[in-house]
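> what's the 3D shape of this:
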Amino acid sequence: MTLFDYRHQQLIEREAPLAARMRPRTLDEFIGQDHIIGPGRLLRRAIQADQLSSLIFYGPPGTGKTTLARIIANTTQAHFIAINAVLAGVKELRDGIAVAQEKRKMYAQKTILFVDEVHRFNKAQQDALLPWVENGTVILIGATTENPYFEVNKALVSRSRIFQLKLLNEADLRQVIQQALQDPLRGYGELNIKIDEAAIAHLINVANGDARAVLNALELAVETTPPNSNGEIQITLAVAEESIQQRAVLYDKEGDVHFDTISAFIKSVRGSDPDAALYWLARMVYAGEDPRFILRRLLILASEDVGLADPNAVVVIHACAEAFERVGMPEGRYPLAQATLYLATAPKSNSVMGFFDALAAVEREREAEVPTHLRDANRDKHGFGHGAGYLYPHSYREHWVAQQYLPSHLQGQMFYQPSDQGYEAQIQQQVTRQREAQLAALVEGLGVALPEVLTFSPTNAGTERWLQRTLSQAGERLGQIRDRLFCLAELQRHHVVLDLNAGSGLLTWEAVRRVPEGGVYACTPNPTDAAALTEQAALLPELIRPVILSLARQDLSAHFTQADLRFDRLIGRNVLSTEPDKVALLQQWLHLLRPKGAIVLAETLPRHTQRLYALIEANSLSGKLYQRLVEAEEAIYTDSSDAMVNWNVEDLVSQLGKQASIDNRQIRTEIEQTITDIQITSTMIERWFSPGKDRPSYRDHLVQVLSTAELKTIRQAFTRSLTNQSVQWHSAIGFIRIDR
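Take a look at the predicted model:
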C-alpha cells in the first residue's frame, strides 16, 4: 500500500457513515444474537478456537451478518477473502480460488471466502463454488437476507451450518445508541450530546430491530442539530421524529416474510380471531401486498375452512372481491376488511377435506369396478345386466333408500365428516341417520352384501414379555423416559444444555444430537462415570463434544457462576432422589438459567412405586401378620429422615412456591403411571431380604417392627408365591419443568 492509498483509506474510514464506523470489531463489542454467539454457543467456540466450517448467516438487514464475518476476519489465522455477490462474478470467484490454492500449497494456510448477499449469485455461480467447498480449498461464509433453503444451492446448504439472526430487541438497540454516543474515536463521545428518553424510545420503535437504521437516524439527528449557547446538542422527540419518520417494513413479495405473514393471516382467520386477522391484514396492506392475492386466499378459505358450516361464505367473499374490482384502492380496503371479518367470525368446518381423503383412496387402492347396479343401463342392460337392481331414490319415502354406492372393497368407508358447526350441524344429523340406516340394511342383507372384515388376532402377552425381557426391555423403557423428557424440554438447535446427572450418558448424547449449534455440559459426581463419558466423547469432533465434569451437585452453581456461564436448559434424570434439601438445590440451579431458560427433570417417585406386599396373596400369611407387613412397608415411604422416599411432586411444587417465590404457572408437572412385566427371580428375593450396603434394604426396614421369626415366615411366603413368576410392576415417573 502506497502513502496515497493509506491516506485515501483513512479518509474513507473517517467520512464513512456512523453505522459503518461503529461496526463491532470483536465478539465482546458485538450486540445481540445471544442465541448463536452467547457464551457456550457453538459458533462462539468455533470463532475463538479458529475451527470454522462453512457457514451461512441468514437474517434481516441490520442484524449483524456482515459484522460477524468481519469479526471472523479479525480473529482467524486463515487467509480471508471478501466479495459481494452483487458486484462479483465467476471471474472473481476463480481469482479467489486461485489465491486459496496457492496459500494452501505454499503455506498450508486455510482460506475463508466471505460472500455477502450470496443469494444474488445465480445457479451457475453457486455451482462454481461447490467443488472448492467440497474439497476444502475454501471455507465458505455466506450472508443472505433470503431463506437459504430456497435461494441457495441445496448442495451448498447441505455442506454448511445455517445460523439465523433475529431482529434486535429494545435493550440491544438501546445499547447500540449508548455505544455510539460514548465512543470518542468512532462515535460521538467527544461531543456534548443530550438525548431525551422519548427521542431514544422513538428511534428504537421505528428502527424495527435494525441496528443500521437506528444509527443512521441518530447520525442524521446529531449532524443536523446545531449546538446551543452552552455547546450542547439537544436531541428532542421532535428532532428524532424528523430523523426517522416511517417504520421500514421488511416485506418481500416472494420471500419468507411474505409467506410467513399470509400464513399468520390465514391461521388467524381459521382460528376465529378477528382482531389478529385485521392486524395481519393491515401489515400486508401497509407493506403493499396485492389485495387480489389476499382475496384469492380468502376465497379458498371460504371453502376449505368454513365450507358447509356457512354455505353463504363463498358467495359473500366472491361479492367482496367483485366490489373491490369496481372501487379499487384505497376504498377497496372496506370490502377487503369485510371479507376478513366475515370469515373470521363464521362457524368453521373443514369437512370438504374429505375429498382429499377420497383422492388418496383412489391413488392408494387398486382400481375398482363400478358396482353393477350403478352402471349405465342404456347400453347393455339386457346383455350384461348393467343397472339391474338399482333402487330409484325418488320412488321411496323422503326420496332416499339404503343401497350400496361405493365399490365393494370400500363399502363402509367414510370420507365426509360433517361438523357440528352452523348450518352443517343439520347436515350432520341427516347424514348420520342415513349412514346408520344404510349400515343396518346391509347387515340385514337388504342391500348389497357387506364385505368381509380384515382379520385380527390379539397379541400374545407371554411371548411379548419373553421377547422384551432383560436389557432390551430396560433400554426401551429408558428410551421412552428420555424422549418424553426431551419433548417437555423443547430444545432448540442453538441451546446450551447442562445434564445434571449424566451417569451413563442417556440424556447427554441425545442432547448433543439435538443442539448441534449450541453446547452440552455433562456433570456426574462419580469420577468413574466421568472418565467413561470422556472416553466416549473423544470419538466426536472436538467442537461438538460435551464438556464432561465430575462435580457434586451442590457445587454446580458456584462452578458455573465463576465461569460466567448460563444455560438454556438444565436436564436430569433422578437428580433429586437422594438430596435432603431439594428446594434449596433447585433455587441454586435457577440462577444458572438464561432468561426464558428452564429446568426439566424426570424423577422416579418411590412413594408411588410398587408395594411388595401387594405381590403376594393376603391369605399366604396369617391375617395379623399380613396387616403388620402392610403397615411396616408403608412406613418406609413416610419416613421423614429418608430424603429418597419422603417426597412427592405436589409437596415440591408447594415448597418452591413458598421458598423460591416461583409462580405455579412457571411449573409444569406430569405424573406417568407405568406397568412393566418383570420376572421375579430368587436373586431378587435374596436381595430384598439381605442387609443393605449403601442404603437400608427391605429387610432392614421390616426388622425394626417385626421379629426374626416373622421375617422368616414372610420370606418363605415370598419365595413360594413369587419365585420365577412374572408380575406386573407398578411405578411412577414425575416429569417436572420449572421455567425462569
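
> can we go C-alpha only for contacts and neighbour counts from here?
Noted.

> all strands of the stretch 101-250 of the chain, in order?
All strands of the stretch 101-250 of the chain, identified by DSSP state E, counting those that start in this stretch, fall at 111-116, 139-144, 161-164, 193-195, 233-235.

> as JSON lines, those strands with distance to L478 and mean neighbour count would be great.
Shown next, in JSON lines, are these (distance: least, C-alpha to C-alpha, whole Å; neighbours: other C-alpha atoms under 10 Å):
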{"stretch": "strand 111-116", "distance to L478": "44", "mean neighbour count": "26"}
{"stretch": "strand 139-144", "distance to L478": "40", "mean neighbour count": "25"}
{"stretch": "strand 161-164", "distance to L478": "31", "mean neighbour count": "19"}
{"stretch": "strand 193-195", "distance to L478": "59", "mean neighbour count": "16"}
{"stretch": "strand 233-235", "distance to L478": "62", "mean neighbour count": "19"}
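
> of the ones you listed, which is nearest W729?
Nearest of those to W729, taken as C-alpha to C-alpha: strand 161-164 at 46.2 Å.

> run the chain-centre distance for that closest one.
Put simply, strand 161-164 sits 16 Å off its chain's centre (C-alpha atoms, centre = their mean, to the nearest Å).

> quick check: which helices or strands does that strand pack against?
If you count contacts as 3 or more C-alpha pairs under 8 Å, 6 or more residues apart in numbering; DSSP states H and E, strand 161-164 packs onto strand 55-58.

> any chance you could map the strands in the stretch 401-550 of the chain?
All strands of the stretch 401-550 of the chain, identified by DSSP E, counting those that start in this stretch, fall at 496-499, 519-523, 547-549.

> for the ones you listed, which one ends up most surrounded?
strand 496-499 (a mean of 29; mean count of other C-alpha atoms under 10 Å).

> which other helices and strands contact that strand?
Secondary elements touching strand 496-499 (3+ C-alpha pairs under 8 Å, 6+ apart): strand 519-523, strand 567-573.

> next up, for comparison:
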Amino acid sequence: MEPDLFTAAAEERQEKDPSSSPLAVRMRPRTLDEVVGQRHLLKPGSPLRRLVGEGSGPAGASSVILWGPPGIGKTTLAYVVSKATEKRFVELSAITAGVKEVRAVIDGARRASGGYGKETVLFLDEIHRFSKAQQDSLLPAVENRWVTLIAATTENPYFSVISPLLSRSLLLTLEPLTDEDLSGLMDRAVTEERGLGGAVGLGDDARAHLLRIAGGDARRALTALEAAAGGALAKGEREITLQTVEEAVDRAAVKYDRGGDQHYDVASALIKSIRGSDVDAALHYLARMIEAGEDPRFIARRLMISASEDIGLADPQALPLAVAAAQAVAMIGFPEAALTLSHATIALALAPKSNAATNAISAAREDVRNGLAGPVPSHLRDGHYKGAAKLGHAQGYVYPHDVPGAIAAQQYAPDALHGRRYYEPTRYGAEARYADVVEKVRGRLKGDG
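Modelled structure (predicted):
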C-alpha cells in the first residue's frame, strides 16, 4: 500500500464522525486561506497561489522545496496543495525510504495518470537525508511532470539539495509560527464545529501556558489543548484553566515573561553561572528558559558570546563548540535542540576561564575613543601603487618569513602606541601556553633575541 497521509477509508471515517480524529487532524487546513502563519507565501498572486490554480499566470515549477524549522506546517502545505488541485497525495520520508520506494511511487503516479487521468503530489519529508544518487532518482519524474514533488527540509537546501533538482524547483522559505499565529489557531479550534465546538472556553493563563508548551509547533499546541479540554469536560468545567492544562500535560507553568524583566534576568543568571563554573545552576537556568518557550537561537547566541567573553584562549575549542551548537539549533529546533544547548552549556561551564581577550579589545577600543592613535608607520603602508616609493611607503619593511623564526624586529604600532600592551594572558588552561609565547614574541619584536 502506498504511504498516503490519509487513506480513503480514513477520510470517509472522519467525515462520518469527525470526533474520531485527533484535534490536530480535524483542524488541518483545507485551503490555503486556513493555513496558519506564512503570510509572505500566501499573498494574492504568489507562486504558491498559482501552484493551486489561483490567480493568473503560469504555476511555474512543478517541484516545490519547503525550507524551515520543524513543526511549522510543511506537511500541511503539501496536503493543502494536493486537495486544492484534486491530486493524489503520497508521502515518503527520506529517513525510511530509498530509491526503490521512490521508483514505486513514480511508477504508480504514471499508471494513475495514464489510466485514470489522476495526477499525483509526492511529499518527500527530510529530503536532505537523501544522498545525491537518491535525489538524482527524482529528476526524471520532476522533468517529465509525472509527479508534483513537494520536498521538505530543515537544512539549507543550497547545501543539502542537488543543483539540478534545486534549479527545477520553487524554493519557499517558511517562517517560525508566532504566538499570535498559534493563539488564533487555538481560538478556531475552541469555537469551530470541527474542533471543540464551543464546549469549553480558554482562560488567559491556560492559553499562555499552552503557547509555552507548544514552542511554535501547531500540532503540539492542539494536542495539548485537546488533552486539557478533555480534562476540563471530565470535571464538568466550562473553561480550561491553568491548573487543568498542568494536569493534562503534566508540566508546571513556568513564571517567565519572554518580553519582560525575567527574560533578561534568567539569561543573565545563565551566563553568570557559566562564568562562575557552576554547571548545575547553569543547567537550571537553561531549563527555565527552555520550559518558558524561549527562542533557542537566542540562547545559542548568548552561549557564543560567553565562549569569547569568559573563556577565550583558556579553551580555544569553546567558541567553535558554541558556534557548532548554534548551527545545530538553527537546523533542528526544539525539542531536540535542548540536547544541543545542554551539551554546550555543560562544556562552557566546566571550561577554564579567561577574560583576557575581552579586556584586551576593551582597552584597545578605549584608547582609540580617546584619540590615542597616530599615523601608520611608513614601512607598513601600502606600496602597491606608482609613486609609493617616493613617499617612503613600504620602504624598509622586513618580510617576517625571510628571517629565522618568522618574527622580524620592527615596529608595528603607531609611535603613540609603541610598546603599549593590551593582551595580558592568564595562566589558566590552554592560555598558559599563550602567556609563554607572547613574552617571547614581544622580546623578538624589540630585537632582544
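
> just to revisit the earlier point, so which of the strands of the stretch 401-550 of structure 1 is nearest Q126 of structure 1?
Closest of the strands of the stretch 401-550 of structure 1 to Q126 of structure 1 is strand 519-523, at 31.0 Å (criterion: C-alpha to C-alpha).

> which residue numbers in structure 2 go with that closest one?
When structure 2 is aligned by TM-score structural alignment, strand 519-523 of structure 1 has no counterpart there.

> what angle separates that strand from strand 567-573?
40 degrees (axes from the mean of the first three to the mean of the last three C-alpha atoms, to 10 degrees).

> which helices and strands does strand 519-523 of structure 1 pack with?
Strand 519-523 of structure 1 packs on strand 496-499, helix 508-514, strand 547-549, going by 3+ C-alpha pairs under 8 Å, 6+ apart.

> gap between Q246 of structure 1 and G328 of structure 1?
Distance, Q246 of structure 1 to G328 of structure 1, by C-alpha to C-alpha, to the nearest Å: 25 Å.

> picking up where we left off before, kindly reformat the strands of the stretch 101-250 of structure 1 as a markdown table containing distance to S419 of structure 1.
Converted to a markdown table, those look like this (distance: least, C-alpha to C-alpha, whole Å):
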| stretch | distance to S419 of structure 1 |
| --- | --- |
| strand 111-116 | 52 |
| strand 139-144 | 45 |
| strand 161-164 | 41 |
| strand 193-195 | 59 |
| strand 233-235 | 60 |
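
> quick one, which of those is nearest to R668 of structure 1?
Using C-alpha to C-alpha, these put strand 161-164 closest to R668 of structure 1, at 29.5 Å.

> the closest one vs structure 2, average offset?
Comparing strand 161-164 of structure 1 with its match in structure 2 after superposition yields a mean distance of 1.6 Å (mean C-alpha distance after the TM-score superposition for structure 1).

> which residues in structure 2 does that strand match up with?
With TM-score structural alignment as the criterion, strand 161-164 of structure 1 aligns to 170-173.

> could you pull out the helices for the stretch 451-600 of structure 1?
461-467, 471-489, 508-514, 527-537, 556-562, 582-590 (DSSP state H, counting those that start in this stretch).

> I'd assumed P61 of structure 1 was in a helix, is it?
No. Looking at P61 of structure 1 with DSSP: H, G, I helix; E, B strand; the rest coil, it is coil, so not inside a helix.

> so it is in contact with Q164, correct?
No. Using C-alpha atoms under 8 Å, P61 of structure 1 makes no contact with Q164, being 12.0 Å away.

> now render the helices and strands packed on strand 519-523 of structure 1 as CSV, adding distance to Q109 of structure 1.
Formatted as CSV, these follow (distance: least, C-alpha to C-alpha, whole Å):
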stretch, distance to Q109 of structure 1
strand 496-499, 32
helix 508-514, 30
strand 547-549, 29
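
> closest to L27 of structure 1 out of the ones you listed?
Using C-alpha to C-alpha, these put strand 496-499 closest to L27 of structure 1, at 18.0 Å.

> show me what G89 of structure 1 lines up with in structure 2.
G89 of structure 1 maps onto G98 in structure 2, by TM-score structural alignment.

> picking that back up, quick check: which of the strands of the stretch 101-250 of structure 1 is nearest to A277 of structure 1?
strand 161-164 (27.1 Å).

> could you list the residues in contact with the closest one?
36, 53-59 (C-alpha atoms under 8 Å, 6 or more residues apart in numbering).

> if we can go back for a sec, let me have the strands of the stretch 401-550 of structure 1 in TSV, extended by distance to A474 of structure 1.
Compiled in TSV, these are given as follows (distance: least, C-alpha to C-alpha, whole Å):
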stretch	distance to A474 of structure 1
strand 496-499	21
strand 519-523	22
strand 547-549	25
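
> among those, which comes closest to P227 of structure 1?
Closest to P227 of structure 1 of these, according to C-alpha to C-alpha: strand 496-499, at 48.2 Å.

> which stretch of structure 2 is that closest one matched to in the alignment?
By TM-score structural alignment, strand 496-499 of structure 1 lines up with nothing in structure 2.

> how far off centre is that strand?
Worked out by C-alpha atoms, centre = their mean, strand 496-499 of structure 1 lies 16 Å from the chain centre.

> cool, stretch 261-279 of structure 2 as well?
22 Å.

> now swap in stretch 126-138 of structure 2 and tell me
22 Å.

> for that stretch, which residues meet the burial criterion?
126-130, 134-135, 137-138 (16 or more other C-alpha atoms under 10 Å).

> restricted to helices, list those.
Taking DSSP state H, the ones among the buried residues of stretch 126-138 of structure 2 that sit in helices are 134-135.

> closest to M186 of structure 2 among the buried residues of stretch 126-138 of structure 2?
Using C-alpha to C-alpha, E126 comes nearest to M186 of structure 2 of those, at 27.3 Å.

> just give me the match in structure 1 for that closest one.
Per TM-score structural alignment, E126 of structure 2 is aligned with E117.

> contacts only, for G96 of structure 1.
Counting by C-alpha under 8 Å, 6+ apart, G96 of structure 1 has contacts 81, 113.

> and the angle from the strand or helix carrying it to strand 111-116?
For G96 of structure 1, the host element (DSSP states H and E) is helix 90-107. With the same axes, to 10 degrees applied, the angle from helix 90-107 of structure 1 to strand 111-116 works out at 160 degrees.

> orientation of helix 90-107 of structure 1 relative to strand 139-144 in degrees?
Using the same axes, to 10 degrees: helix 90-107 of structure 1 against strand 139-144 is 150 degrees.

> buried stuff in helix 90-107 of structure 1?
90, 93, 96-97, 99-101, 103-104.

> with structure 2 superposed, average distance for it?
Averaged out, helix 90-107 of structure 1 is 3.2 Å away (mean C-alpha distance after the TM-score superposition for structure 1).
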